[in-house]
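> Prediction below, plus the sequence it came from.
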Amino acid sequence: MKKLFALLFCLAAASAQAQAFPEREVKIVTGFPPGSVAELSLRALVRSAQKFVDKPLIIVNKPGAGQSIAMNELMAAPADGHTLGMVTDTFMGMTYYQYKLRYEADEIQPVVGYAQLRHLLFVKGDSPLKRYEDFVAQAKRQSVSYGGTGVGTTPDMLGKIWARASGLKLDYVAFKGSNEYIPSVMGGHVTSGIVDISGVAKQLEDGSLAGVVVFGNERFPEFPNIPTAAEKGVNVDMSMFNAVITIVANRKAPADRTRVLQDAFTKAAQDPDYRAAIKASGMHAVVVAPEQIRTRIEAARKLSIPLMKEMNLLQAN
């Protein structure tokens, strides 16, 4: 009987400990700067997730170096479950291999994917290059600049893959976030940019910016006149680089603690308030399980690593 009571006491203590987590604030480190499209999506998610977590959820912005600064911060923090990260799944499938980092890509554990990006190339509204054919003709004659978020990130790679497949001369200009390079295009400092549609939807509507080409398999329903790269004969499927924005954890964090946060953020991704906020921003809300994220990562690696090798972008980790 004493053994039974001892076992029940241990189980009760373990249950109480699990319920007590998190014991303090939980930090979510992101490589996107305040006000950028992806960062605003995280803020919407955190507002909803706070309904399911009784300790503060704090966003920590560590922009730069293609999200690697933020992921370094995540992996350097104690693996006790009180630090999470927000990152695109293409970081683990592509960007990681372009930096010298002190951890393996698979040590970053997907928790839940909550939004998906849909990329396009855009120019200033009165640009003479707003038609696809005009842009391509110019880029075949001389170098055309395009902005994006960091070296080795999705905008960078999309431009490089497109240039390689179409024989274009494109010059990449790296910024910390879309809130920097969208105004640079509007001001005429950079000719074009590659971004998720939500970042420029209002400007496309009012004509201050113009969409040139969609990097996906389908045209955007809200902007049906912008052609896809596939329609224009580009023979590389670039849709896989339309990243899923994902909450991640250190794989070494206790599994029971990670599950508590996974449950909270999965509920948040399904919350009507979050969905309304994402819809209003023009982003595409999703709920993607960790297993699906890993499948996407492997597919991105199969396509991107050989290409990065050809382009001399790989770093030995």
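Great, that's in hand.

> contacts and neighbour counts: CA atoms only from here.
Will do.

> May I ask you to name the longest helix in this structure?
Longest helix of the chain, by residue count under DSSP state H: helix 290-310.

> Can you identify each of the helices in the stretch 1-150 of the chain by residue range?
Using DSSP state H, counting those that start in this stretch, the helices of the stretch 1-150 of the chain run over 2-20, 37-49, 68-76, 89-93, 132-141.

> Just to be sure, W162 is in a helix?
Yes - when DSSP: H, G, I helix; E, B strand; the rest coil is applied, W162 is found to be in a helix.

> from memory it sits against K232, does it?
No - between W162 and K232 there is no contact under CA atoms under 8 Å: 11.2 Å.

> I'd assumed V87 was in contact with L74.
No - shown here, L74 and V87 do not form a contact pair, counting by CA under 8 Å, at 10.6 Å.

> Can you say which of the helices of the stretch 1-150 of the chain is packed in most?
Most buried of those, by mean neighbour count (mean count of other CA atoms under 10 Å): helix 89-93, with a mean of 25.

> Please list the outside residues in contact with that one.
66-67, 105-106, 108, 153-154, 241, 243-246, 293, 296-301, 304 (CA atoms under 8 Å, 6 or more residues apart in numbering).

> In the stretch 201-317 of the chain, mark out all the helices, start to finish.
Using DSSP H, counting those that start in this stretch, helices in the stretch 201-317 of the chain cover 201-206, 255-270, 272-281, 290-310.

> okay, how far is it across stretch 194-206, tip to tip?
This stretch, stretch 194-206, spans 19 Å end to end (CA to CA, to the nearest Å).

> For the longest strand along the chain, which helices and strands make contact with it?
Longest strand in the chain by number of residues, with DSSP state E as the criterion: strand 108-116. With contacts taken as 3 or more CA pairs under 8 Å, 6 or more residues apart in numbering; DSSP states H and E, strand 108-116 sits against strand 244-250, helix 255-270, strand 284-288, helix 290-310.

> Stretch 20-35: which residues count as buried?
Neighbour-count burial for stretch 20-35, counted by 16 or more other CA atoms under 10 Å, picks out F21, P22, V26, K27, I28, V29, T30, G31, F32, P33, P34.

> can you list the residues you listed in TSV and add distance to L261?
Shown next, in TSV, are the buried residues of stretch 20-35 (distance: CA to CA, whole Å):
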residue	distance to L261
F21	9
P22	9
V26	9
K27	12
I28	11
V29	14
T30	16
G31	20
F32	21
P33	23
P34	23
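
> Below is structure B, check it against A:
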Amino acid sequence: MKLRPLLKLLPALAIGTAWFGTTHAWAADAFPSKPIKILVGFSPGGSNDMVARLIGPKLAEGLGQQVLIDNRPGAGGNIAASAMLAAPADGHTLLMCTTGTLSIQPHVLKSMPFDSEKDIVPVTQVVNAPYMLLVNSNLPVKSVKELIAYARQKPGEINFASSGTATGGHLAGEMLKSRAGIDIVHVAYKGTGQAMTDLIAGQVSMIFDQPVSSMQYARSGKLRALAVASPRRLPAFPDIPTVAEAGVPDFDPVTWAGICAPKNTPTAVVERIQREVAKVLAMPEIAKRLIADGLEPVGSTPEQFRAFLAADKRKWGRVVKDADVKAE
């Protein structure tokens, strides 16, 4: 290419670059121009809803706009995700994205209503949400080692509850079954409420559930907490060991919750939301409340969250394949 034509292009390129930079800055400066809506794919009262409602008011203060929590339960979070994707990609409609929606369902559903990698922009991981392993208080075991030994003595007789097939709690049980080499039977419920009722009554033997909704039963003696399904002990429950401490290798069925946006959301807007969420999670009163509920505040960058999602999706994909889990 001759030098003279190239020189003629330089002013236009400079103008285009300046325009892009101005547009990029404008997107951040103009946002938010109206209330922010965070869609939650589950009913009020669950851990994802609790986290969203906890950070919402402080996030509103940082953004200078009201933050509304909108519950859209159903289809494992896909109804809420689809509603977000139907909204303008301007940062004013966000999703409380979860393990089940982005990391598990793509492996078990024949057809997803969206591409979890191409259609959704990771903004920030809000929390890690480790499971607690709880058993019926009359089950004659007081540790994971005793539970494994008991299950080996009674193959096929020990059952574990979950809030549904292909949920994190179900796959945590399948992971224990595989890693410990025991034969335990899955019993799927339509939600955690009935599963917990039957566990307390002794209709089922054990469950993997979030501490925020289950520790009340352990503290009252209605259930026995054996371990946390996390690489390390939780600060709120320092006396409860990890499953790995019982000698079960590679046991890390940790779930999470994060903030996601639709594709084509301006980068500057995504970065602004991430910064504000991270500030909220760093507030002592917010961090203290999350930790007390057995959750781990994160606040990662969009790049870190994207890398985490890729690894997490591979992890759960292996569990789904090994257990041959199919959607009902």
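Yep, it's here. Predicted, not measured: the structure shown is a model, and the values here were computed from it.

> Tell me which of the helices and strands packed on strand 108-116 of structure 1 sits most buried.
It is strand 244-250: most buried of these by mean count of other CA under 10 Å, with a mean of 26.

> what range in structure 2 matches it?
Aligned by TM-score structural alignment, strand 244-250 of structure 1 falls on residues 256-262 of structure 2.

> Residues touching that stretch, excluding its own?
Here stretch 256-262 of structure 2 has contacts from 48, 84-85, 89, 91, 93-99, 119-130, 270, using CA under 8 Å, 6+ apart.

> By how much does that stretch deviate from structure 1 on average?
Taken over the aligned residues, the distance from stretch 256-262 of structure 2 to structure 1 averages 1.2 Å (mean CA distance after the TM-score superposition for structure 1).

> Please say which position in structure 2 G199 of structure 1 maps to.
Looks like G199 of structure 1 aligns to S213 there (TM-score structural alignment).

> That match reaches S47, doesn't it?
Yes - with contact defined as CA under 8 Å, S213 of structure 2 reaches S47; the gap is 7.5 Å.

> follow-up on the earlier one: mind putting the helices of the stretch 1-150 of structure 1 into a markdown table with distance to R251 of structure 1?
Formatted as a markdown table, these follow (distance: least, CA to CA, whole Å):
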| stretch | distance to R251 of structure 1 |
| --- | --- |
| helix 2-20 | 18 |
| helix 37-49 | 21 |
| helix 68-76 | 9 |
| helix 89-93 | 13 |
| helix 132-141 | 44 |
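
> Nearest to I194 of structure 1, out of those?
helix 37-49 (12.8 Å; CA to CA).

> which residues in structure 2 does that closest one match up with?
Using TM-score structural alignment, helix 37-49 of structure 1 pairs with 47-59 in structure 2.

> List the superposition-based mean deviation of that stretch with respect to structure 1.
Per aligned residue, stretch 47-59 of structure 2 averages 1.3 Å (mean CA distance after the TM-score superposition for structure 1).

> List of residues touching that stretch?
The set of residues external to stretch 47-59 of structure 2 that reach it, using CA under 8 Å, 6+ apart, is 38, 40, 42-44, 66-69, 71, 96, 210, 212-213, 257, 276-277, 280-281, 286, 290.

> neighbours around P272 of structure 1, how many?
Neighbourhood size, P272 of structure 1 [other CA atoms under 10 Å]: 12.

> Residue in structure 2 paired with it?
Match for P272 of structure 1 (TM-score structural alignment): P284.

> Please report how far its match lies from I291 of structure 2.
Distance, P284 of structure 2 to I291 of structure 2, using CA to CA: 10 Å.

> Ok, G202 of structure 2 next?
Relative to I291 of structure 2, and taking CA to CA, G202 of structure 2 is found at 30 Å.

> try G164 of structure 2
Remark: distance between G164 of structure 2 and I291 of structure 2 (CA to CA) = 26 Å.

> Looking at the two, which one has more neighbours?
Legend: neighbour count by other CA under 10 Å for G164 of structure 2 and I291, higher for G164 (21 against 18).

> Quick check: closest non-adjacent residue to the more buried one.
Once flanking residues are discounted, G164 of structure 2 sits nearest to A188: 4.7 Å by CA to CA, 6 or more residues apart in numbering.

> contacting residues for the one you found?
Per CA under 8 Å, 6+ apart, neighbours of A188 of structure 2: A161, S162, S163, G164, T165, H170.

> of all those, which two lie farthest apart?
Using CA to CA, those reach their maximum pairwise distance at A161 and T165, which is 9.8 Å.

> and those two? which has more neighbours close in?
Using other CA under 10 Å, the more surrounded residue of A161 of structure 2 and T165 is A161, with 27 against 20.

> Return the residues in contact with that one.
H170, H186, V187, A188, Y189, A195, L199, V204, S205, M206, I207, F208.

> Out of those residues, which is nearest to Y217 of structure 2?
L199 (10.4 Å).

> Identify the residue nearest the geometric centre of structure 1.
T88 (2.8 Å; CA atoms, centre = their mean).

> residue in structure 2 matching it?
Residue correspondence to structure 2 (TM-score structural alignment): T88 of structure 1 is matched to T98.

> now that match: how far from V204 of structure 2?
In this view, T98 of structure 2 and V204 of structure 2 are 26 Å apart by CA to CA.

> S166 of structure 1 against A229, yeah?
No - counting by CA under 8 Å, S166 of structure 1 sits too far from A229 to count as a contact (9.9 Å).

> Between the two, tell me which one has more neighbours.
A229 (25 against 18).

> how close does that one sit to V213 of structure 1?
Applying CA to CA to A229 of structure 1 and V213 of structure 1 gives a distance of 6 Å.

> between the contacts of A161 of structure 2, which is closest to A236 of structure 2?
Of these, the one sitting nearest to A236 of structure 2 (CA to CA) turns out to be F208, at 17.3 Å.

> The closest one falls within a strand, correct?
Yes - counting by three-state DSSP, F208 of structure 2 falls inside a strand.
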